[in-house]
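Enquirer: Mind folding the following:
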Amino acid sequence: MRRDDLVIALTYYAPYVSGLTNMARDIAEGLAARGKRVTVVTSRYDTSLPREEEINGVRVLRAPVLARLGRGVISPQFVRLARAAMGRAAVGSLQLPMLEAGAIAAGMRTPIVSTYHCDVTLPPGLVNTAQRLVVDASNRLAMSRSAVVTVTSEDYARNSRMWPSIEPSMVVVPPPCSPPPTGEPSYRETDGLHVGFLGRIVREKGLEYLVRGFRALPDPDARLLIGGDFTHVAGGSVVDQVREAIGDDHRIRLMGFVPEQRIGDFYASLDVFTLPSVNAFEAFGIVQAVAMLAGVPVLSSDIPGVRQPVAQTGFGTVVPPGDAAAITRALRAFQANPPDRASGAAQAHRAFSVSAVLDGYEVLIDKAAHHLRSTR
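Expert: Have a look, this model is predicted:
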């Protein structure tokens, strides 16, 4: 019977793409490369995916999905599979928010390290409110059963409605951020300002405000490149609203999913990367740190957690969320006074080291395992 050093449970895992899943993937694969035995338990959100496989040294187990509920899935076997795998592991890891977290953690003797990424935010409505309350209660239970609760920034955690549950055992560990491969500016069309976004095309990203802010630029050679999936998005995409905001502006490109092998080319084509989030759904925004590592300055929203990469490096600027006019002013400032890209990239490398993050997680795993031994 296999005994793992770490079992990570989360609803979505690779090849699904989001900041949360990418962070879990990088930690799992990074620790596996260091000789740890790592298993990921997740949902089989796409029936074309195998029930079990190995990805870059990480064993991945997928539970079948019966139905979908908003961004989440209904998978009764997921809880059983996660509990069974964690029961044979030295340490378990829960990636929150997750509806099933409390059921997985309840009565579990294996020590747990929970990572709280962000609060659940849903549109108004009785069903959504009930769903949020249930998920919050489940996450509180999971954190109360955890030896350690990690967050990507204290700034976000202190502004989270879950702060009372996070604070008692909080440890701040930034997400591991690897620089993208060196690329060619093959997406660049002119010598004008090239502004970019890369991520899921969803409401909380605030893309309509970015489009309106960009459209106020008079430069005919400026370009806005919007990369990201809008066909397989948990909870649904807002691509129609973004298209409506774009209108007949020929300078804006809605590019769809950018494949991994073209990510370096995408960043190499940009003068400014943007993360115009409109609420505190995300606690850090790894994609903006990756842009900085590629030498691209960032325009992001002044939201707890999201503002941290710019605050830590000074490589960019923040604007009020949902303020198209402020986005326009910031883009004009980038045009007039481009930041020093080499200096900014160096700052980002000092702030977001993959090896340092993996060192921190190894310490947490050892601490959690010691926590169990000390309570026996």
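Enquirer: Going by C-alpha atoms from here, please, whenever you check contacts or count neighbours.
Expert: Noted.
Enquirer: List the buried residues in the helix or strand hosting residue 370.
Expert: Element membership for residue 370 (DSSP states H and E) is helix 354-375. Judged by neighbour count using 16 or more other C-alpha atoms under 10 Å, the buried positions of helix 354-375 are 354, 357, 358, 361, 362, 364, 365, 367, 368, 369, 372.
Enquirer: burial measure for the residue lying closest to the second one once chain neighbours are set aside, as a count.
Expert: Once flanking residues are discounted, residue 357 sits nearest to residue 176: 5.7 Å by C-alpha to C-alpha, 6 or more residues apart in numbering. Using other C-alpha atoms under 10 Å, the number of residues around residue 176 comes to 23.
Enquirer: same deal with the one 4 residues further on?
Expert: Summarising burial for residue 180: neighbours were counted as other C-alpha under 10 Å, giving 19.
Enquirer: same question, residue 135
Expert: Neighbours around residue 135, by other C-alpha under 10 Å: 21.
Enquirer: can you confirm it is in a strand?
Expert: No: counting by DSSP: H, G, I helix; E, B strand; the rest coil, residue 135 is located in no strand; its state is helix.
Enquirer: need the contact list for it.
Expert: Contacts of residue 135 were listed using C-alpha atoms under 8 Å, 6 or more residues apart in numbering, and they are 97, 98, 99, 100, 120.
Enquirer: want to put them side by side, so please do this one too:
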Amino acid sequence: MKTIVVSAVTLRKGGTLTILRQCLNYLSELAVHGDYRIVALVHRKELVFYPNVEYMEMPDMIQGWGKRLWCEYVTMRRISRQLAPVYLWLSMHDTTPNVQAERQAVYCQTSFPFLKGKWQDLIFDYKIVLFTLFTRFAYRINIHRNRYLIVQAEWLRKGFSKMFGLPKELFIVATPERMEKETIIKDNQQSHIYNFLFAATPDCHKNFETLCRATALLERELGVGKFKVILTISGNENRYARWLYRHWGHLKSIEFAGFMSREQLYLNYASAHCLVFPSRVETWGLPISEFAAFGKPMLLADLPYAHETAAGSRQTAFFNPQSSDTLKMQMKRLIERDFSFLKEIPPSGSCRTCHKHMERIIRSVITINLRMKKENPSILQLGKFYPIKGGVEKVAYDLMTGLSTNKIHCDMLCATVAGKGKTIRLNSYARLMECHSWGKAAATMIAPSMITVLRKVCPSYDIVHVHHPDPMAALALALSGYKGKVVLHWHSDIQKQKYLLRLYRPLQDWLLRRADLIVGTSPVYLDESPFLKNVQQKTVCLPIGVPPILSEPEAVDKIRQQYGGKKIVFSLGRLVAYKGFTHLVEAARFLKDDYVVLIGGTGVLEQALSQQIKRLGLENKVVLLGRIPDKDLPAYFGACKVFCLPSVQKTEAFGIVQIEAMSCGKPVVATRIPQSGVSWVNKHGVSGLNVMPGNAGELARAIQDIADNESVYDKYSMAAKNRYWDIFTNEHMIDKCKRIYNNLWEG
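Expert: Got it, this is the predicted structure:
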């Protein structure tokens, strides 16, 4: 039996109570069959009593925002533990509670997070200002946990998506029912005086003052008796209403009609010539859709809600809600029977999930959560840093962009190298979430905010793909409480920080146990890593893939001419010990004079390498290029005769630069590092040659064996390019990764 919990303690009256009743009525029917246990957290159960539903009354929750926050984020969590396991927790009142549930959904009713306040709001109703701030804060808490978010309008879907960085596909748009034509009240006794109607409650965000000011200007210009403005307030309801009446109650052209019943309101719809609606924010603006059914003119605030609600109307114009002058001019033209400025608003297109009746929407939410299976899982790449500086973060980034191009939701959470954390929206299916870091220690970014961010967002993902080695990412995952599938990408063993490994080892062992699947970049590394000996049953090889390197012939020729047409040996990487560049410099001593070695990159050994070059008298044979801009790299790959990767430690687990060179048809000279995948990537005797690490003489001989014989060179060149296209393209990596995810998700 699956447990569904509906939390709706604040829903006590009006349309929201109707929605709750529709929801529980459906769930009551669903529970009859015995497959589901339905629990409703409500204010009073007599408001919404249905059979087959367990009720928990919480009348104290509405007594202040402090109690509500405590209830949402403390009491609700305790209740969820008592009811565990909870299959679906549906929150009907905007906020996302801190609960333990397999999946969550929230119904976002209010539009106040988008209200642009004015200083007068503090005077008329300070609670509206506080409520606006409260909703912006409360909405943000845990919102990424939701599998779906229900809103009443498309503009809210776009707004919340932008505000919180959520994919638009997570939203279900539930538009209110539009008035059917047969329900329209006919009234043929319209007054010869042109009547404007504004139907709204006396709240300061309704912006009555813009209409009142426009009326004052118009009465001054046209006089009394040509038009009338009817307001559905009496002028004594609250401080704001009294202020309005005090300033404009003397105008003969304004009628403070007071509250109207639904029947009275529809009679006024029928008799009025035009609806004016200047409200500064609305979720939907129900009077607009009700009045539109009469087919008469409407003057509406030029805001997203009004444009959407007025879709399909035949005679509509928009005005700046702060401009009384513009509204006055539009009203005057209508009084003079000039309708030329009114436009027909095209009907809005249907969204992904949009229904007419709210009852069907609630049923759809439950049905989607219980029965609907997504086409693809949602993925989070976890680890390392941005901007990209090394192979691990490049793989994570390429997976994110490649999967998102295939319309699979894939985000990346990492530390930022510098500056404050931010979220970058790459496309509709991918976003990059950077977390502020305190700095770097032992090759690890110290970013505690990664822990809190991951705790918030992880419930939104079906699979978390964590990239190792990255102790910060492992710690964040361990403390996140994530219950879904985990893919561990084992890029390399930790080699350099052996003493720190003793401290990290318990967390690393936990990560190996927690992972549902472990992927490695080469079969050699998976087979020979001592840390993976006991988890071989859940390992799979995922070779790294990159887009082909394409160079401009002019740029290639320029580099070759710069070095006098010599045979160029190119190498690229950080100037650190395990990369073995000291041995490549040494190997240059054994190369003929028609060779030149170009080394791109920066690092701690840059000065030491410069001194070595001078000491050996190789200034004309070895050049340290420093950091090569990304735009210039293709030219160096294209200009070289041979690419060399002289690494000496298994920290070099794969060597992405090898496959970049292969994509250009460049033979590779690399090293046979024990327990490393480098020599697997560069297949000996096929795409190039592999020699013993640290042996400068063998490096030089291998380079010359390939480059000095054109027929041999052509064989290696063709084979290198074929090996790239057969195994190491970006498309191969993405396609295999998709299969891995789907097999894990469906299994």
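Enquirer: ok, back up a step: which of the contacts of residue 135 of the first structure are retained in the second structure?
Expert: Retained in the second structure by both residues aligned by TM-score structural alignment, their matches' C-alpha atoms under 8 Å are the following of those: residue 99.
Enquirer: Show me which pair in the contacts of residue 135 of the first structure is furthest apart.
Expert: Using C-alpha to C-alpha, the contacts of residue 135 of the first structure span at most 13.8 Å, a distance reached by 100 and 120.
Enquirer: and these two? which has more neighbours close in?
Expert: residue 100 (24 against 18).
Enquirer: The stretch 551-700 of the second structure: strands as residue ranges?
Expert: Secondary structure of the stretch 551-700 of the second structure (DSSP state E, counting those that start in this stretch): strands located at 567-572, 595-600, 622-626, 642-644, 668-671, 688-691.
Enquirer: Does residue 156 of the first structure touch residue 305 like I think?
Expert: Yes: counting by C-alpha atoms under 8 Å, residue 305 is a contact partner of residue 156 of the first structure at 4.4 Å.
Enquirer: Need the residues touching each of the two.
Expert: With C-alpha under 8 Å, 6+ apart, residue 156 of the first structure and residue 305 have common neighbours 283, 284.
Enquirer: Now which residue in the second structure aligns to residue 26 of the first structure?
Expert: In the second structure, the residue equivalent to residue 26 of the first structure is residue 398, according to TM-score structural alignment.
Enquirer: I'd like to know how many residues surround that match.
Expert: Residue 398 of the second structure, neighbours per other C-alpha under 10 Å, totals 18.
Enquirer: Residue 49 of the first structure too?
Expert: Counted with other C-alpha under 10 Å, residue 49 of the first structure comes out at 12.
Enquirer: Check the secondary structure at it for me.
Expert: Residue 49 of the first structure is classified as coil under three-state DSSP.
Enquirer: picking up where we left off before, where's the residue nearest to residue 357 of the first structure relative to residue 370 of the first structure, distance?
Expert: 24 Å (C-alpha to C-alpha, to the nearest Å).
Enquirer: Please apply the same query to residue 272 of the first structure.
Expert: Taken as C-alpha to C-alpha, the span from residue 272 of the first structure to residue 370 of the first structure is 45 Å.
Enquirer: same question, residue 305 of the first structure
Expert: 30 Å.
Enquirer: Output the buried residues of helix 354-375 of the first structure as TSV; include the columns distance to residue 240 of the first structure.
Expert: Shown next, in TSV, are the buried residues of helix 354-375 of the first structure (distance: C-alpha to C-alpha, whole Å):
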residue	distance to residue 240 of the first structure
354	37
357	38
358	40
361	40
362	44
364	43
365	44
367	48
368	46
369	48
372	51
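Enquirer: where along the first structure do the helices fall?
Expert: Here the first structure has its helices, by DSSP state H, at 19-33, 76-87, 101-105, 126-144, 154-159, 163-166, 207-215, 239-246, 263-268, 286-293, 308-313, 324-336, 341-351, 354-375.
Enquirer: Which of those helices sits closest to residue 47 of the first structure?
Expert: helix 76-87 (14.7 Å).
Enquirer: Check the offset of stretch 489-508 of the second structure from the chain's centre.
Expert: 31 Å (C-alpha atoms, centre = their mean, to the nearest Å).
Enquirer: now stretch 564-581 of the second structure
Expert: Counting by C-alpha atoms, centre = their mean, stretch 564-581 of the second structure comes out at 39 Å from the chain centroid.
Enquirer: That's all I had, so thanks and see you.
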